[in-house]
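Q: Sharing a sequence plus its predicted fold:
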Amino acid sequence: MQEAGIDFAYDSKQRLWVLEVNSNHPQFHPLKKLDPAAYRRMVAYARSYGRRDD
């Protein structure tokens, strides 16, 4: 495994919950509409280490 994405959250009692673990292909696309500049930075960074989703 070369990449991993982990989604987690804290509840009202400050307990940490792991919601989802993704390997190999974390998705940046939801960020594209929320923060286009951050999306472009993340894609550029991923491409700089060889990731291609074309």
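A: On my side now, so go ahead. Numbers count the residues shown, from 1 in each chain.
Q: contacts, neighbours, all on C-alpha from now
A: Fine.
Q: what packs against the biggest helix by length in the chain?
A: Ranked by number of residues, the top helix in the chain under DSSP state H is helix 36-48. Under the contact criterion of 3 or more C-alpha pairs under 8 Å, 6 or more residues apart in numbering; DSSP states H and E, helix 36-48 touches helix 29-34.
Q: List the contacts of the helix it packs on.
A: Contacts to helix 29-34, defined as C-alpha atoms under 8 Å, 6 or more residues apart in numbering, come from residues 38-40.
Q: wait, doesn't residue 7 sit right on residue 19?
A: Yes: shown here, residue 7 and residue 19 form a contact pair, counting by C-alpha atoms under 8 Å, at 5.4 Å.
Q: another structure for you, compare them:
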Amino acid sequence: MAETIKGALDLSREESMAITALATAGIYNALEIYVLIFSTFRQRRGRYFWSMMVANT
């Protein structure tokens, strides 16, 4: 297999794997925070709820 991945950016395999791992961790953390927000707040109309939603988005 080729050592580099051709596309918009010329990245090595290690760089592509690092970017993928970090992006996956970030997406997982964002989804986990959404789950915690929706499980914590029973009423979804207060300012604190919406500030948490905006900050997470």
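A: Done, it's in. Note that the structure is a prediction, hence the values are computed from the model and not measured.
Q: TM-score for this pair?
A: TM-score for the superposed pair, counting by TM-score structural alignment, normalised by the length of the first structure: 0.31. Supporting figures: 23 aligned residues with a C-alpha RMSD of 3.2 Å.
Q: sorry, back to before: now restrict the contacts of helix 29-34 of the first structure to buried residues only.
A: residue 39 (16 or more other C-alpha atoms under 10 Å).
Q: The contacts of helix 29-34 of the first structure into a markdown table, with extra columns for distance to residue 48 of the first structure?
A: Below are those laid out as a markdown table (distance: C-alpha to C-alpha, whole Å):
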| residue | distance to residue 48 of the first structure |
| --- | --- |
| 38 | 15 |
| 39 | 14 |
| 40 | 12 |
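Q: so which of the contacts of helix 29-34 of the first structure would you say is closest to residue 23 of the first structure?
A: Relative to residue 23 of the first structure, the closest of these is residue 39; by C-alpha to C-alpha it sits at 19.2 Å.
Q: what about the closest one, distance to residue 8 of the first structure?
A: For residue 39 of the first structure, the distance to residue 8 of the first structure equals 20 Å [C-alpha to C-alpha, to the nearest Å].
Q: And for residue 36 of the first structure?
A: From residue 36 of the first structure over to residue 8 of the first structure (counting by C-alpha to C-alpha), the distance is 23 Å.
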